[in-house]
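Pasting the sequence and the predicted model now:
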Amino acid sequence: MSTTTVMSTKETHLSRGLILILATACGMAVANLYYNQPLLADISHSFHSTPQKVGIISMCTQIGYAVGMLLFVPLADIRERRKLISILLLAVSLFLIGVATAQNLLWLDIASLAVGITTVVPQVIVPMVAQFADPAQRGKIIGTVMSGLLIGILLARTVSGFIGSFIGWRGMYWIAAAMMLFLVLLLRLLLPQNYPTSTLRYGQLVKSIGRLVVSQRTLREAAMMGAMFFGAFSVFWTSLAFFLEGAPYHLGSQVAGLFGLVGVVGAMIAPLAGRLADRFPAKVIIGIAGGINLLSFVFFWLFGAHVWGLIVGVILLDMGVQGAQILNQTRIYSLVPEARSRLNTVYMVSSFIGGAIGSSLGSYAWTVWHWQGVCFAGGAMAILGVLVWALHRIGERA
C-alpha cells in the first residue's frame, strides 16, 4: 500500500492537562450512545411498546456509530482534525434534540441512528493522540485517553438513570445536546491545528481500508475479537434494565444506571492494560482479558439473582472488554503509522457491528428466554472471541 506521509509544520506537545481534557471529551461524546440503555424500560412505557421493539433503539445507535466511523473517521487522515471535530459535535447536538422531541418509535429509531453516525469524535481523537505520543509511552497515553472514554460509557448509564428518574428520558437528551455544544467551544479553543498525514483522496482512502484488511492479519484478528467481546458487553447492558424491573429486584432506571458506577471499577483497568502493552506482548495478555469476559457471564448465570453477583459480574465484564480493547488498539496502531485513523476505523466498525448484533440479540434473548437466555447469548459471543484468539495463536505456531 503506497501512502505519502505529510509532516505537520509545527510540533504538537501532549501535555498532561491536554491529555486529561481529551480523555474527558471522549467520555462526554461517547456517552451519547449509551444514555438510552437504562431508559429503555421507561421509553417502552412511554410509547406502550415491547422490550424487543424498544431494544432496536440501542441497536440503531451502534449501527450508526459503525456507519459514522466508516464515513468520517478515515477523513481524519486527510483533513484538519480540529475543524472535523467541531462539525461533528455540532451535528450530533442537533440529532440529540431530534431524539428529545421524538413523537413515535420510528422517529426515535431514525434520530438514534443519526446520533450514532455523528458521535464519532472519540475515534478521531484517539488516533490523533497515538500519532503525537512518544512511542515508548504510547500504550500508557492511549490507555489514559481510553479510560476517559470507557468511564464515559459507564457513567452515561448512571447519569441517564438518575436524570431519567427525575425529569424523564427526554430531559436527558436535551442536556446531552447542551453538553455537545459546550464541547465545540472547549475543543475549538484548546486543540491545536492538526494537519493531515496522507495525500490520498477520499475514494483512494476508502479503497485503502480494504487493502489494510487484506494485508494485516493482526488487524483482522483484533477486529473479530473486538466484535465478539463488545457484542457480549452489549447483550448484558441492553437487557439489564428489563431484568432489574422484574423479579426478584423490581427496581427502576435509577438503579440500573447505578451499575454504571460499579463498572467504573473495571474500566480503571484501561491505563494498566496500556502499561502492560508497553512491557509485554499484548497478543498474550488479550487472551487473559477474553477469559475474564467469559467468566463474567458465568457469574451472571449462577449468581445474577443476587446483587453481589451482578456487581462482581459487571466488574469482570468491564475489566475484560475494556482491557482487550486497549490492548488491541495498541497493537494495531503500530502496524501502519500513517494509517492509524483507517486502522482504527476497521477495528471500531467491527466492534460496533458486534455491539449492534449483541444489542439485538440481548433484547431478543430476554423476550424469549429471559435472564438465562441473556447469559447464554453473552457467554456464546465471549467464547467466540476467545476462540478467535486461540486459533490465531495456533496458526502462528504452525
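It's in. The model shown is predicted, which means the values in this text are computed figures rather than measured ones.

alpha carbons only for contacts and neighbour counts from here, please
OK.

Now the element after the helix or strand containing Ala111, going C-ward?
Per DSSP states H and E: Ala111 is located in helix 105-118. Using DSSP H and E, the helix or strand that follows helix 105-118 in sequence is helix 121-132.

gap between that following helix and the chain center?
Here helix 121-132 is found 14 Å from its chain centre; the criterion is CA atoms, centre = their mean, to the nearest Å.

how close does the spatially closest residue to Val145 that is not a sequence neighbour get to Leu244?
Among residues not flanking Val145 along the chain, Ala23 sits closest, at 4.1 Å (CA to CA, 6 or more residues apart in numbering). Using CA to CA, to the nearest Å, Ala23 is found at 31 Å from Leu244.

Pick out whichever of those two has more residues nearby.
Ala23 (26 against 19; other CA atoms under 10 Å).

structure B:
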Amino acid sequence: MNTEQSQPFVLRQSLLWIMAIASGLAVANLYYNQPLLADMATSFGISRDRAGYISTFTQIGYALGMLLFVPLGDIRERRKLISTLLILVTISLLAAAVSTHIVWMYIASFAIGLTTVVPQILVPFSAQLATPEQRGKVIGTVMSGLLFGILLARTISGLIGGTWGWRWMYGIAAILMFILFLVLRRKLPHVEPLMKSTYRELVVSMGGLIRQYAVLREGALIGALNFASFSVFWTSLSFYLEGEPYHYSSQIAGLFGLVGVVGALGAPVVGRIADRIQPKWIIGCMITITLISFAFFGWWGGSLIGLMIGIVLLDLGVQGAQVSNQARIYALNDSARSRLNTVLMVSTFLGGAIGSSVSSYMWKIGGWSAVSLSGGVFMLLSLLIWSIARWRKQ
C-alpha cells in the first residue's frame, strides 16, 4: 500500500454547516420508522413486537453498509461515492413507501440501512479537511447535525405519518435525498484519497487496525453498548407513550424527539473540550450520565418531567461519548480514518440492532420496567469496560 498527501484545502464554516445538515438529513432515514411502528403494525396487521423488527433490519443494514461502503472513503474520491449512495437510498426509500407486505417492508428497511451510510463518510471527511487544532470542534459540529437528524426525524415522522400516513414519510424522505444529492455533488470539494490500495487489502487491513490499537477495541465496545441502550429506549418509547399512563398519539410521541435536541446542543461543546482534555475522561463522564438517564426512565418514567429529564441526559451522554470516542480514534492514523470509523460505527450500529431486538423482546415480556432495566444493564457493562481499560493502564 502506498500513501499520498491530498491537496491542502481550507474547510470553510459554510461548508462545515452543509456537511452537518447533510449528515442530519441522511441519518434521519434510519429513524423515521420508530414513532410510526405502532401505526405500521396496524397497517400490516401484525403484532407490535414484529413491527419492532423493522427498526432492527434497518440497523443491521446500516452496520453492513458501513462495513461494505465506508472503507472505500480511504481509497475512492468521496464526493462521487457520496453521490452514488444518495441515489441508491432514494430508490430504497421509494421501495419502502410502496411496500404492501411486512416481508417487503423488512427488505426495504434493510436496503435503507445499507445505503444510508453517507454520514459516516462525511464525518471522517470533515476530520480530514480540518486542522488538528480544530478537529474535535469540527467532528462535534458534524456529529451535532447528525444527532439533530436522529432526534428530529422522530418528530417529523410522527407529525407527517400521524397526519397523512407513514407511507408519505418515506416518499418525502426520498425527495429529500435526491435534493441532497444535487447539493452535495455541487458543494463538496474534490479531494484525492490519502492511499492507494485494492478493496480486499483495505478490508483485510481493518483486522490489523483492530489488533494494533487497544483504544479502537475499547471504543468499539463502548460505542456498541452505548448505542444499544439508546436503541432500547427509542424503539419502545412509542409503545409506552400510546398506553398507560400517557395515551399519546404518534404525532405527540414524535414530539419527544425535540426534547433530545437539548442534549444535542452539547455536542459541539463536548468536541471543544475534547480538544483540551483527554477524551478518555470525558467518555467516562458521559457513560455515567447515560446510566443515570435510565434511572430516571425506570423510577420516574411515569412522570412527564422525569421522562423528559431522562431523554436529555440520554442524548447528551450518548452523543458526548460518541464525539469523544471519534476524536480519540481519528487521531490514531491519519490515512486510515474511514477504516477506523468503519470499525467504530459497525460496532456501534450492531449494538443498536441488538438494542432494538432486546427492546422489542423486553417490552413483550415485561413492559416499560423491563425495557428500562435492559438499557441500564447495557450502560453498566459500558462503564465496566471503560473502568477496566483505565485500571490496566495504571
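Great, that's in hand. Computed from a predicted structure; not experimentally measured.

Quantify their similarity with the TM-score.
The TM-score (TM-score structural alignment, normalised by the length of structure 2) is 0.99; 394 aligned residues with a CA RMSD of 0.7 Å.

which SS class is the counterpart of Trp391 of structure 2 in structure 1?
Trp391 of structure 2 maps onto Ile394 in structure 1 when the alignment is built from TM-score structural alignment. Assigned with DSSP: H, G, I helix; E, B strand; the rest coil, Ile394 of structure 1 falls in the helix class.

my guess is Phe256 of structure 2 contacts Ser157, does it?
No: assessed by CA atoms under 8 Å, Phe256 of structure 2 is found out of contact with Ser157, at 11.6 Å.

which of those two has more neighbours?
Counted by other CA under 10 Å, Phe256 of structure 2 and Ser157 do not tie: Ser157 has more neighbours, with 31 against 23.

OK, contacts around the more buried one?
Listed by CA atoms under 8 Å, 6 or more residues apart in numbering, the contact partners of Ser157 of structure 2 are Tyr32, Asn33, Pro35, Leu36, Trp166, Met169, Gln251, Gly254.

Do you have the strands of the stretch 101-250 of structure 2 handy? List them.
Assigned by DSSP state E, counting those that start in this stretch, the stretch 101-250 of structure 2 shows strands spanning 195-196.

quick one on the thing from earlier: list just the nearest of the contacts of Ser157 of structure 2 to Ser372 of structure 2.
For the contacts of Ser157 of structure 2, the closest approach to Ser372 of structure 2 (CA to CA) belongs to Pro35, at 17.8 Å.

in terms of contact, does that closest one touch Glu242 like I think?
No: with contact defined as CA under 8 Å, Pro35 of structure 2 does not reach Glu242; the gap is 10.2 Å.

overlap in contacts of these two?
Shared contacts of Pro35 of structure 2 and Glu242, defined by CA under 8 Å, 6+ apart, comprise Ser250, Ala253.

what's the matching residue for Gly226 of structure 1 over in structure 2?
Under the alignment by TM-score structural alignment, Gly226 of structure 1 pairs with Gly223 in structure 2.

was I right about its match contacting Thr348?
Yes: judged on CA under 8 Å, Gly223 of structure 2 makes contact with Thr348 at a distance of 4.7 Å.

Show me where the stretch 151-300 of structure 1 has its helices.
For the stretch 151-300 of structure 1, applying DSSP state H, counting those that start in this stretch gives helices covering 202-215, 217-245, 253-267, 269-279, 282-303.

Can you spell out the matching residue range in structure 2 for the shortest one?
Helix 269-279 of structure 1 corresponds to residues 266-276 of structure 2 when matched by TM-score structural alignment.

Could I get the buried residue list for that stretch?
Neighbour-count burial for stretch 266-276 of structure 2 flags Gly266, Ala267, Pro268, Val269, Val270, Gly271, Arg272, Ile273, Ala274, Asp275 (criterion: 16 or more other CA atoms under 10 Å).

Can you tell me which of those lies closest to Glu133 of structure 2?
Nearest to Glu133 of structure 2 among these: Asp275, at 7.0 Å, using CA to CA.

which residue sits closest to that closest one, ignoring its sequence neighbours?
Spatial nearest neighbour of Asp275 of structure 2, excluding adjacent residues (CA to CA, 6+ apart): Gly136 at 5.4 Å.
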